[in-house]
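K.L.:
Below are the sequence and a predicted model for it; my questions follow.
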Amino acid sequence: MRTRKPVGLIAATSLGLLAACGSDGSDSGSGSGSEVQLTVSSFLTEDHPASRGFEAWMEEVTERTDGAVTFETFYNGSLCGAADSIACAEDRTADIVMSVPAYNPEMTLANIGSVAFQTSDLQANQDALNKLYQDNEDYRAEYENRGLTMLYTFNNSMPVLASVEPVSSLDQIAGMSLRASGSMSTGIAALGANPVAIDPAEIYESLERGVVDGATFPLESVVDYRLTEVAPHVYDLGEYMGSYAMNAYTMNLDAFESLSEDQQAVVREVSEEIAGSYVEEFLVPTMEENCSALAETGTTVERLGPDEVGQAWAERAGDAQRAAWEESAAELTDAPAMFDAYLSNIEEASTGEAPTTAEICAGV
């Protein structure tokens, strides 16, 4: 497994949960500790890049603990649904869950990653958030106070619009009813669209029956849910919106603390490595596969303009979303300072190379 320079997830937290690893990245000598099987729940498919990344995570953890830590995994929401994931980790229905802060608006600080229009550099964005979790005590406490610890946060691909009918410009989105959640809802509302909250499992039927005109999703979800069968016109919104929805693998704190210190160190070590390579190793290759799959059915991912409309949209909606998040977080932390630290982390981690979804698909 190739790894990028890590962002430093392994650092001491207020509960002393994170163990520092050797600077050479060698095995922690972590065979010590009793055997344990952890239950993992995801509402995603097994082929989703997030699932592929976590399969690699589980394999590495098992190997580096000499087989002492193993996993039983449930996909497709068979154990916990999307909106229930955090609660499932809290009550330990599952030891580890794939969670989405946007589906849990009470996770106010975690939803800083749901503020869109900040960057199109997906790896820099998730590196910035993982570092923010390391550095900001209030952010960590939001998880710890619920008996949770975040393993790592990671990006979806940038959003696309899957539409039943062709769309020729951003202006044409005004008046459309579109499935959206989280910051995507306020984002498309700023274009005059009508956002509709629909559970992911019900979107296909909603499009087929004309309940909505289209759905906004990352590309991998459009393919996973086979949405182009009923909404065959796909457009790149991420060129202007950038990263808009972060996910996190989240672990029950008691389950984490039940591991030996060596096993805990391995969990943090592997989390850092997967987070640091996720976009290159898992997300972009899956996007390329999805682009190819769509192309085989005659579907391409198209740009939407004009640029002046998109740029004005990004500035207007980005400022509004930041202001709304800061207002919601004002009683929990120094919200402006936290957001400034987040933007500083993005700038520090950015490589300047951030192809759009349309560009990635065009290169396949």
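P.N.:
Noted; the coordinates are in hand.
K.L.:
going forward, measure contacts between C-alpha atoms and count neighbours the same way
P.N.:
Noted.
K.L.:
got the contact list for Met98?
P.N.:
Contacts of Met98 were listed using CA atoms under 8 Å, 6 or more residues apart in numbering, and they are 41-43, 85, 247-250.
K.L.:
Now intersect these with the strands, please.
P.N.:
41, 247-250 (DSSP state E).
K.L.:
Pipe the residues you listed into JSON lines and attach neighbour count and distance to Arg316 per row.
P.N.:
Output for the ones in strands among the contacts of Met98, formatted as JSON lines (neighbours: other CA atoms under 10 Å; distance: CA to CA, whole Å):
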{"residue": "Ser41", "neighbour count": "27", "distance to Arg316": "37"}
{"residue": "Asn247", "neighbour count": "22", "distance to Arg316": "25"}
{"residue": "Ala248", "neighbour count": "20", "distance to Arg316": "28"}
{"residue": "Tyr249", "neighbour count": "23", "distance to Arg316": "32"}
{"residue": "Thr250", "neighbour count": "24", "distance to Arg316": "33"}
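K.L.:
Can you pick out the most distant pair from the residues you listed?
P.N.:
Distance extremes for those: the farthest pair is Ser41 and Asn247 at 13.5 Å, using CA to CA.
K.L.:
Any chance of the contacts of Met98 in CSV with distance to Ser157 as columns?
P.N.:
Shown next, in CSV, are the contacts of Met98 (distance: CA to CA, whole Å):
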residue, distance to Ser157
Ser41, 21
Ser42, 18
Phe43, 17
Ser85, 21
Asn247, 11
Ala248, 14
Tyr249, 17
Thr250, 20
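K.L.:
Okay, one more to line up with it:
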Amino acid sequence: MSHKCFGFMVAAMMSVSAPAMAQETTFKFAHFLPASHLMWEEGGRIFTDAVVEASGGTVKWNVYPAAQLGKDSLAVLSANLADVSLIAPSYAQEKFPLSAVVELPGGYSTSCEGTAKFWHLSQPGGFLAQEEFDALDIHPLFVLTLSPYKVMTSQRQVERLEDMAGLKLRVTGEAMDKTVRALGGVPVRIQSSEMYDSISRGTVDGALYPFGGVTPYKLEEVLHNAVGGPRLGSGIVIYAMSKKGWDRLPEDMKAIFTEAAAMAQEAACAAQDREDSQIRDQIVADAGFKAMDLPAEESARWDAALEPVVQDWAARMDAQGKKGSQALEAYRAASPEF
């Protein structure tokens, strides 16, 4: 987001909100990312800066990156260690089973398209808000769907579906797990911060991963190939407060947070889409990385192999007494625009 656009939007927020803000308040924002990660710089930071400016400087933030307050982002909120926390539902799949609908293959082609659909389900009154988030005592400020995953490998260059056979690929949740299995690979659950060592040691052969997440963890040093084309799904995150924390905010503060969050959400997904292309070009030029897109005919073979994953997920959720089919219906009906 340009500084000119950012300044204009903040000025508009200040014109209606700043006079009501008087007492200085400091909030804590915790996340598990490196301090300079794109999801912080083009998401969390835009939100916090907008709140500070719109409040006339009465709001301040203490930011705790790299899981300094704990690896369990949901527990960080529930224990009141932070006011705002970045949550990756796939890291706590047992608590966010229905959220996996957003991570399933075939749902979207860009981060902004996926983010808009995710937000419509997550905002107050949305399907996920009612069926999952309210019970967890979380109030999403904004959400983000990462750019669609590519198959990235250390050694083997994947050029056709058969090349996926036996590949051990990093995943973080059930949707990714089923996607890799459907393509013939072997899923291994590993967090992003552990990927470098796991690839270096040969614990995994690669990952389903977006280009935008490669350089923050220096993965271009251990990953050397990528293939795109099929819509493989991706990861999601929620920038959230506890519902109790949200309810304690005065109405003028809620208005400021809401406006800042909407601004940050659109900036974050636009940055994901922009950086995905830029980082791909960068590591191809500088690190000797090989990146290719499958031909349309081959991509169609992958899409056909992945089609049962979506229906199987919904059926299994239904069998467990969860509203999988309703979640899928709500997601498919959600608008791809904010």
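P.N.:
Okay, I see it. Nothing here was measured: the structure is a model prediction, and the numbers come from that model.
K.L.:
So Pro187 of the second structure, which state does it fall into?
P.N.:
Following DSSP: H, G, I helix; E, B strand; the rest coil, we place Pro187 of the second structure in the strand state.
K.L.:
Val180 is in contact with that one, correct?
P.N.:
Yes: under the criterion of CA atoms under 8 Å, Pro187 of the second structure makes contact with Val180 at 5.9 Å.
K.L.:
intersection of neighbour lists for these two?
P.N.:
Shared contacts of Pro187 of the second structure and Val180, defined by CA under 8 Å, 6+ apart, are found at Leu169.
K.L.:
more crowded one of those two?
P.N.:
Between Pro187 of the second structure and Val180, counting by other CA atoms under 10 Å, Val180 is the more crowded of the two (28 against 25).
K.L.:
Next up, identify which helix or strand that one is on.
P.N.:
Using DSSP states H and E, Val180 of the second structure sits within helix 174-182.
K.L.:
For that helix, what is the distance to the chain centroid?
P.N.:
Relative to its chain's centre, helix 174-182 of the second structure lies at 17 Å (CA atoms, centre = their mean, to the nearest Å).
K.L.:
How about residues contacting that helix?
P.N.:
90, 93, 100-101, 103-105, 169, 171, 186-188, 208, 232-234, 305-306, 309, 313.
K.L.:
What is the end-to-end distance of stretch 241-258 of the first structure?
P.N.:
End-to-end distance for stretch 241-258 of the first structure: 41 Å, by CA to CA, to the nearest Å.
K.L.:
That stretch: which residues count as buried?
P.N.:
Buried residues in stretch 241-258 of the first structure, counted by 16 or more other CA atoms under 10 Å: 241-253, 255-256.
K.L.:
Same check on stretch 46-66 of the second structure?
P.N.:
Neighbour counts over stretch 46-66 of the second structure (16+ other CA under 10 Å) mark 46-61, 63-65 as buried.
K.L.:
and if you look at stretch 43-53 of the first structure?
P.N.:
Under the neighbour-count criterion of 16+ other CA under 10 Å, stretch 43-53 of the first structure has 43-46, 48-53 buried.
K.L.:
now those residues in TSV, with secondary structure and distance to Asp91 of the first structure?
P.N.:
Below are those laid out as TSV (DSSP: H, G, I helix; E, B strand; the rest coil; distance: CA to CA, whole Å):
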residue	secondary structure	distance to Asp91 of the first structure
Phe43	coil	17
Leu44	coil	21
Thr45	coil	23
Glu46	coil	24
His48	coil	26
Pro49	helix	27
Ala50	helix	23
Ser51	helix	22
Arg52	helix	26
Gly53	helix	25
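K.L.:
Of these, just say which sits nearest to Ala89 of the first structure.
P.N.:
Checking those against Ala89 of the first structure with CA to CA, the nearest one is Phe43 at 13.3 Å.
K.L.:
What sits closest to the aligned partner of Val222 of the second structure in the first structure if chain neighbours are left out?
P.N.:
In the first structure, Val222 of the second structure lines up with Val230, judged by TM-score structural alignment. Nearest non-adjacent residue to Val230 of the first structure, counting by CA to CA, 6 or more residues apart in numbering: Glu208, 5.6 Å away.
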